[in-house]
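Colleague: Turn this into a structure:
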Amino acid sequence: MRRTPLLALATALLLGGALAQQPATAAPATFAHPGVTVSRGQLDFARGQVLAGAQPWKGAWDQMMASKYADPNRAPKPRAVVECGSYSNPNHGCTDEREDAVAAYTNALAWYVTKDARYAQKAIQLMDAWSAVLQDHTNSNAPLQTGWAGSSWPKAAEIIKYTYGGGWANEARFRTMLRTVYLPEIINGSHSNGNWELSMMEAAIGISVFLEDRTSYDKAMAKFRTRTAAYVYLESDGALPKTVPSQNLDTRDKIVKYWQGQSTFVTGLTQETCRDFTHTGYGISAISHIAETSRIQGQDLYGTDVGERLRHALGFQAKYENGTAVPSWLCDGTLKPGLGPITEVGYNALHNRLGIAMTNTEALTRRSRPAGSNNLFVAWETLTHGDNPN
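Modeller: The predicted structure is shown next:
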C-alpha cells in the first residue's frame, strides 16, 4: 500500500531516529542473501509479474531476453590483465569485462524467472572464465573499471549461490578473485570526480556482502556516506557544498572549480551536473544501489540524508531531462542531458514505498520504461525494481 506523504515523513523521522541509535556504517550481524541491490522478495515479485504477462515487467523481460547479454552463444573474453586508460583508451579488455559481468547478471535473472538451469550454467560459465585468468587492472581508469565490473559480478553471484541448487564448483576461486583482484583496487576510494568513488563503493559493498566481509562493508559504507554528502548539495549544507576532507577543497574557489565552475548552489545540484548528465547518472545510480543494498541488509538509509539527497538529485536532474528550460545561472545556461536508465530504484524506494511526491522523476521514469542497460553496470531495473512493493 502506498503511504501518504504525512506517513512518509513520520516514517523517515522514525527511521532517522532509529539509525541515530546505531553506528552509521554498521554491517549486519547476519547478511541477507541474495542481497546485492535486489532481494529474493523483489525477484519473486518480478518473476510473478513476468509469468502473468503483466506490464511493464513483461516488456522489460522481453527487452532483456532480446539483448546481447542473454545470447546463449555468448563466448566470454577473459584476460589476465585488463588495461583501461582515460575514457577506456586504450581498451584492452575493458568492454569485454564489463559486458561479461552484465551478461552474468542477465543470465542469473533469466535463471530465476524461468528456472531453466541453462541460464544459471551460462552465468557460472562467465564467472568461471574470468576467475580462472584475471590478475589485475592497470592504467588510469583501473579503479573505475574495477568498480563498474565489480558492481555487476556480485549481483550475479548472489543469485546463483543462493537460489541455484545445481552446484558451482569454482565458487571459491571466484570469491578469491573478488577479494584479491577487485577489493584492493577500490576499497580505499578515489579523489577523482564523485561518480568514481560512488561506483567503487557500490562494488566494494556488493563484494563485501557476497564475501560476508563486515570490515570491508563498514569501511566502504563510511566512504559512501561521506562522498554522497559531498556529491549532492542540500540547502541545509550551508553556503558551500560539503567536501571529502582528504581532498583539501578548503576554499570557495577550489570548490567551485571542482563543481565544474558552478558557483550558485541549489538543492539537488550534483558535483557533476555541469559536466554532463551521463556521469551524473553514474553517481546517482550508485547512490541508489548502495541504499537499496543497505535496506536489504537491514539498515534503511532512505530515511537519512542519503535518501534526501537521492530524492532531490533525481528530481533536479529529471526536471531538465524532461525539457525544462535551463536558467542562465545554471551551468552557464547549457546542460548536456543523457541521464540514462537510472531512476527506477530510487523512484520505487522513495515514491512507492515512502509515498513521497516525485513529479519530475515519475514523469521521466514512466516515459523511459522499460529501463534497459547503460552497457557499463546498470541493467534491467524496470524488471527488478519497477513498482516493486518488496
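Colleague: C-alpha only now, for contacts and for neighbours.
Modeller: OK.
Colleague: Without its sequence neighbours, what residue ends up closest to residue 182?
Modeller: residue 146 (6.0 Å; C-alpha to C-alpha, 6 or more residues apart in numbering).
Colleague: Quick check, the one you found in contact with residue 185.
Modeller: Yes. Using C-alpha atoms under 8 Å, residue 146 makes contact with residue 185 at a distance of 6.9 Å.
Colleague: For the comparison step, fold the sequence that follows:
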Amino acid sequence: MNGVTVRRTPLLAVVASLLTGVLAAPAAHSAPAAFAHPGVTVSRSQLDFARAQVQAGAQPWKGAYDRMLASKYADLNRVPKPRATVECGSYSNPNNGCTDEREDAIAAYTDALAWYVTRDARYARKSIEIMDAWSATLTGHTNSNAPLQTGWAGSSWPKAAEIIKYTYTGGWAGQDRFAAMLRDVYLPVVIKGSNSNGNWELSMTEAAVGISVFLEDRASYDTAMARFRTRAAAYVYLASDGDLPKTVPSQNLNTRDKIVSYWQGQSTFVTGLTQETCRDLTHTGYGISAISHIAETSRIQGQDLYGTDVGERLRQALGFQARYQLGAAVPDWLCGGSLKLGLGPVTEVGYNALHNRRGVAMTNTQALTLANRPAGTDNLFVAWETLTHGDNPN
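Modeller: Model prediction:
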C-alpha cells in the first residue's frame, strides 16, 4: 500500500492508546498580561508590511490587493442586510440570513483592510456602517447549523473590529454596542465548543479566541485556547500519537470502532491525515484554516504555538492535503482510493509561519500556495490572506 504499514494492534495496546488520547490533555494556555491590538489573525506590523508592498506595487501583494478591491466585498455601495434572528439549517437550508451575515462580516473586514492600505476614510466608515447595522439588530441564531454559523461570522467580525478600533481615528460611536453583540450573542455559543465534526469546534474556537481578544476577556481566552489544544490534537493525526488518533474526552470515543467511524470510516492512520480528510478536503480546509488562524493570533498575543505539536500538526496536515489537491494519485488504503478535492484558499497563514518564519521545508504546500496566489475568499470566514500573510516576515 504505497509503503504504508498497516498495524494490527493488540487489545491492550488499543486500550492504552485510547487512554492516552483521552486523558493526556494539553497544558493550559494563559492569556497575555496585556492584549496586543490589532491582534486577531493579523497584527499592526503585518498590516504595515502589506501596505508598504501594495504602495510599492510589489507582487504578489499588489495583485492580491487589486483582487480584494475589485470584489463585491469592497463595494462602497454595499447595503448591509441584518436581521434579528439568523436561521441556518444543515448546509444552510433554510438560509434565512446565513449568507448575508457571513458576507457582511467578510465585507466589514475587507473594508477595514482597504482602509488600512489606502487611508481612505470611506472604507472605514463603510466597515463601521456594516458592523453597526448588525449590532443594532441581531439577537441570535437558530436551527441545526446555528453553532457553526455563529463561529463562521464570529471569526470575521473581530478581525474587522480590531483594525477599525485601533487604527481609525475618525471615531466609532457604536463600538460598545458592537462589543455587546459579540459578548452576548456570539461568545456564549462559540465558547461551548461542539462535539460534531472537528471543523465545527475549530471554527467556533477561532471565533471565541478572536472575540476574547477584542473584548480583552482573559477567562474566555484561556478557556478557548485550552479547548483548541485538545481539539487540534484530535483533528490531525501524527504517528507519535500512537496506534489511534487522540480524542476529545466529551465525545466518548472509547473504542477503535467508534474512532474509525468518526474518522469517516478510515482505519489506516498516517501522519497528516485529518478527521475529515475522507469526508472531503473542503471541510478539512475549514479545520486547517481555523488551526492556522488561532495559532497566528496566539503568536501575536505573545505565545508562539508553531514550535509545539500544533505547528507540527498544521505542517503535516497542510502537506498531506496539498499533495492530493495538486493531483497525486490516491492510494487504495486512503478513503477507499477516492478523495473529494476543494481545499480552498487556506494555506497562506500556515505556510508563511512555518516555512518563511521557521524555515521548515514544505514542498507540496509551497507549490499549492504559489499556484493559488493571489488567494481570495471562501465566502465563509477566510479572506485575502496573500495580502495579509503572503511572505510576510512580521
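Colleague: hmm, back to that, residue 146 and residue 185 of the first structure: which is more packed in?
Modeller: Using other C-alpha atoms under 10 Å as the criterion, residue 146 of the first structure and residue 185 rank with residue 146 on top: 29 against 22.
Colleague: And the residue nearest the centre of the second structure?
Modeller: residue 290 (1.9 Å; C-alpha atoms, centre = their mean).
Colleague: check which helix or strand covers it.
Modeller: Following DSSP states H and E, one finds residue 290 of the second structure within helix 281-300.
Colleague: Superpose on the first structure and give me the mean offset of that helix.
Modeller: With mean C-alpha distance after the TM-score superposition for the first structure, helix 281-300 of the second structure departs from the first structure by a mean of 0.1 Å once superposed.
Colleague: Counting by contacts, list what that helix packs against.
Modeller: Counting contacts by 3 or more C-alpha pairs under 8 Å, 6 or more residues apart in numbering; DSSP states H and E, helix 281-300 of the second structure is packed against strand 39-40, strand 42-43, helix 198-215, helix 309-325, helix 348-351.
Colleague: at 7 Å instead, please
Modeller: On a contact count with 3 or more C-alpha pairs under 7 Å, 6 or more residues apart in numbering; DSSP states H and E, helix 281-300 of the second structure meets strand 39-40, helix 198-215.
Colleague: highest average neighbour count across those?
Modeller: Among these, helix 198-215 has the highest mean neighbour count (mean count of other C-alpha atoms under 10 Å), at a mean of 29.
Colleague: Which SSE is immediately downstream of that one?
Modeller: Following helix 198-215 of the second structure in sequence order, the next helix or strand is helix 218-235 (DSSP H and E).
Colleague: With the first structure overlaid, how far apart is that next one on average?
Modeller: Averaged out, helix 218-235 of the second structure is 0.3 Å away (mean C-alpha distance after the TM-score superposition for the first structure).
Colleague: What range does that helix cover in the first structure?
Modeller: With TM-score structural alignment applied, helix 218-235 of the second structure matches the range 214-231 in the first structure.
Colleague: Show me how far stretch 276-286 of the second structure is from its chain's centre.
Modeller: Centroid separation for stretch 276-286 of the second structure versus its chain: 13 Å, with C-alpha atoms, centre = their mean, to the nearest Å.
Colleague: Quick one: map residue 83 of the first structure onto the second structure.
Modeller: In the second structure, residue 83 of the first structure lands on residue 87 (TM-score structural alignment).
Colleague: what sits up against the helix or strand harbouring that match?
Modeller: Using DSSP H and E, residue 87 of the second structure sits within strand 85-88. Strand 85-88 of the second structure has contacts (C-alpha atoms under 7 Å, 6 or more residues apart in numbering) with 94-98, 138-146.
Colleague: Same check on stretch 316-324 of the first structure?
Modeller: With C-alpha under 7 Å, 6+ apart as the contact definition, stretch 316-324 of the first structure has outside contacts at 268, 269, 337, 360, 361, 364.
Colleague: 8 Å - rerun?
Modeller: Contacts of stretch 316-324 of the first structure from elsewhere in the structure, counted by C-alpha atoms under 8 Å, 6 or more residues apart in numbering, are 267-269, 273, 277, 326, 337-339, 360-361, 363-364.
Colleague: From these, keep the buried residues only.
Modeller: Buried subset of the contacts of stretch 316-324 of the first structure (neighbour count, 16 or more other C-alpha atoms under 10 Å): 267, 268, 269, 273, 277, 337, 339, 360, 361, 364.
Colleague: Closest one to residue 29 of the first structure out of those, please.
Modeller: Comparing these against residue 29 of the first structure with C-alpha to C-alpha places residue 268 closest, at 33.8 Å.
Colleague: What is the equivalent residue in the second structure for the closest one?
Modeller: Residue 268 of the first structure maps onto residue 272 in the second structure, by TM-score structural alignment.
Colleague: surely that match meets residue 310?
Modeller: No. Using C-alpha under 8 Å, residue 272 of the second structure is not in contact with residue 310, being 11.9 Å away.
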